[in-house]
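1. Prediction below, plus the sequence it came from.
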Amino acid sequence: MKIAELVKYRIDRFAEGYVFTYSDFNVDAEKESALKIALYRMVKSGTIERLSKGRFYKPKSGIVKKLKPNEYEIVKDLLIDGGKAIGYITGYSVFNSLKLSTQVPNVIQIAVNFDKKGIKRGIYTVKFVRQWNKITKANIPLLQLLDCIRFIKSIPDTTVANSINRITLLLKELPEAEKKQLVELAINYPPSTRALSGAIWEQLGYNDYASKLQKTLKSTTWYSFNIPQELLPNRLKWKIK
């Protein structure tokens, strides 16, 4: 089978929105030039789209235009390595999915266990934030929820008060085992996250969880969130203002 035929055969079987690279075709090194030419021609014809250097996708057809891949597809190589989670999407996408905000900018935020410089993926800016807990596929939803508390002042198109009300509801709805796990994960977060988490747990009546977090905090440090007293009556106890 000629390279052009192989490329068409494989792409016809890719799902719409699937992001692929040269490695998806498993061609020998001496045939890579022919592979690149075949892909270039398909981009030119509009059959596929180029996301960024060496990365392509089969576009979905929308009502009025071709749709771009979802965020996971765009950055999936930065999230999984050898079947293990090495990062996860956080920030704006999670704010949106958890109904904390309606805005989704062209910025994809990824949490990883090490410092890393941002990159570009087509029209998207990929930014990395530090996560101090070991990342596993199972704990990602809890880490994403803790990130919402950590970045609560940065959630767009809302207020801190509205965000606290929504996060309080989300914490309340967690299964008991996940509530306990979330508190354990919170211990590795910055003090401001621990303080706000503890204050919310105390308001919900989980005094044991609150006490565990309070023991990790310095008694002299204050945390600024601009939270009304009526929303969080115990805020002064937690040095929150």
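-> Sure thing, it's come through.
2. From now on I want contacts and neighbour counts done on CA atoms only, so please keep to that.
-> OK.
3. SS state for F128?
-> strand (DSSP: H, G, I helix; E, B strand; the rest coil).
4. Contact partners for the residue nearest to it when sequence neighbours are not counted?
-> Distances taken as C-alpha to C-alpha, 6 or more residues apart in numbering place I110 nearest to F128, at 4.8 Å, with adjacent residues excluded. Applying C-alpha atoms under 8 Å, 6 or more residues apart in numbering, we find I110 in contact with 87-91, 126-129.
5. could you redo the residues you listed as a markdown table and give each row neighbour count?
-> A markdown table is the format used below for those (neighbours: other C-alpha atoms under 10 Å):
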| residue | neighbour count |
| --- | --- |
| G87 | 27 |
| Y88 | 24 |
| I89 | 23 |
| T90 | 22 |
| G91 | 25 |
| V126 | 18 |
| K127 | 17 |
| F128 | 22 |
| V129 | 20 |
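6. can you put those residues in JSON lines and add distance to P190?
-> Putting these into JSON lines (distance: C-alpha to C-alpha, whole Å) gives the following:
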{"residue": "G87", "distance to P190": "19"}
{"residue": "Y88", "distance to P190": "19"}
{"residue": "I89", "distance to P190": "19"}
{"residue": "T90", "distance to P190": "16"}
{"residue": "G91", "distance to P190": "16"}
{"residue": "V126", "distance to P190": "23"}
{"residue": "K127", "distance to P190": "19"}
{"residue": "F128", "distance to P190": "17"}
{"residue": "V129", "distance to P190": "13"}
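7. Second structure follows, compare the two:
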Amino acid sequence: MDLLSYLLDNYGYNEPIFPEDLRNKMMGKDTTLRQNLKRLTDREQIIRFDKGIYFIPRPDSLLKKKSLSVNKIIKKKYLYKEDQLIGYRTGLAFANDLQLTTQTPGMIEIITNKETNIKRVVNLKNRRVILRKPRITVTENNYKLLQVLDLLTNYDKYSEKPLESAKQRIIDYLAPGDMDQQEIQACIQSYPQKTKLALYESGLWDELTRR
């Protein structure tokens, strides 16, 4: 099977393709892979979106300038590894999702198991993305609680509403949950004292311990 057929079968159209993933899945030398990607790019069968990011443009697209969704790139590169969740959005974007602020984030903040730095900024075309390593390994079970704990850690920075009025919205977001008390405690203990204090004072601690 040639490379283009493999990419079509495994990725399809307008989906991010990362050479690093191809190296892990396909046999062959790095130099051969680079040459094949360049050949397909020169023929405009694939498009190089940015360094280390390619995609196959949909042939029936009416748009002259083919592009790729930055959100798709973030999801595939930092939020999921195949079907396993490994990261989540945090910061102003999460506060916006909960309707706690009307501010639109200028940068996207991501916590991901793939990151080893406390903070690193990457550029995806004209979008700046802040990557942070997690305080505790991110899983499908715990990511919502971790999002809330991040929010509580810097609540005044991200929210325009008092915590008391946001409490029910946070509770609704966390429910239903499949975490047991041991998992909940492991998450909470990885955060600073001010986060724990916000949990107690808001009454969210009581909600979590009732589970």
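-> Nice, thanks for sending it over. All of these numbers come straight from a predicted model, not from anything done at the bench.
8. TM-score for these two?
-> Superposed pair, TM-score by TM-score structural alignment, normalised by the length of the second structure: 0.67. Supporting alignment: 198 aligned residues with a C-alpha RMSD of 4.1 Å.
9. quick one on the thing from earlier: surely the residue nearest to F128 of the first structure is in a strand?
-> Yes - counting by three-state DSSP, I110 of the first structure falls inside a strand.
10. separation between the corresponding residue of the second structure for it and R58 of the second structure?
-> The equivalent of I110 of the first structure in the second structure is I111 (alignment by TM-score structural alignment). Going from I111 of the second structure to R58 of the second structure by C-alpha to C-alpha, to the nearest Å gives 31 Å.
11. And the helices in the first structure, which stretches?
-> 3-13, 32-45, 71-75, 92-97, 140-150, 160-173, 176-186, 191-203, 207-214 (DSSP state H).
12. what's in contact with the shortest one?
-> What it means is helix 71-75 of the first structure. So helix 71-75 of the first structure is in contact with 17-19, 51, 89, 108, 121, going by C-alpha under 8 Å, 6+ apart.
13. Could you do the fourth one as well?
-> Taking contacts as C-alpha under 8 Å, 6+ apart, the residues outside helix 92-97 of the first structure that touch it are 101-105, 107-109, 144, 148, 155.
14. ok, so of the residues you listed, who is nearest A34 of the first structure?
-> Set against A34 of the first structure, the nearest of those by C-alpha to C-alpha is I108 (32.9 Å).
15. L78 is in contact with that closest one, correct?
-> No - using C-alpha atoms under 8 Å, I108 of the first structure is not in contact with L78; the gap is 11.4 Å.
16. More neighbours: the two, which one.
-> I108 (24 against 17; other C-alpha atoms under 10 Å).
17. OK, contacts around the closest residue to that one other than its chain neighbours?
-> Distances taken as C-alpha to C-alpha, 6+ apart place V126 nearest to I108 of the first structure, at 4.8 Å, with adjacent residues excluded. Neighbour list for V126 of the first structure: 107-110, 118-120 [criterion: C-alpha under 8 Å, 6+ apart].
18. before we move on, back to that, could you check the distance from the match of I110 of the first structure over to P176 of the second structure?
-> Per C-alpha to C-alpha, I111 of the second structure is found 22 Å from P176 of the second structure.
19. Count residues in the vicinity of Q168 of the second structure, would you?
-> When counting by other C-alpha under 10 Å, one arrives at 12 neighbours for Q168 of the second structure.
20. quick one: what's aligned to it in the first structure?
-> Per TM-score structural alignment, the equivalent position to Q168 of the second structure in the first structure is T168.
21. pretty sure its match contacts I200?
-> Yes - counting by C-alpha under 8 Å, I200 is a contact partner of T168 of the first structure at 6.6 Å.
22. which one is the residue minimising distance to the centre of the second structure nearest to, not counting chain neighbours?
-> For the second structure, the residue nearest the mean C-alpha position is L79 (3.5 Å; C-alpha atoms, centre = their mean). Closest residue to L79 of the second structure apart from its sequence neighbours, by C-alpha to C-alpha, 6+ apart: G87 at 4.2 Å.
23. can I assume that neighbour is in contact with I110?
-> Yes - counting by C-alpha under 8 Å, G87 of the second structure does reach I110; the two are 6.9 Å apart.
24. residue in the first structure matching L149 of the second structure?
-> Here L149 of the second structure is matched to L146 in the first structure, going by TM-score structural alignment.
25. Could you give the number of residues near that match?
-> L146 of the first structure has 22 nearby residues by other C-alpha under 10 Å.
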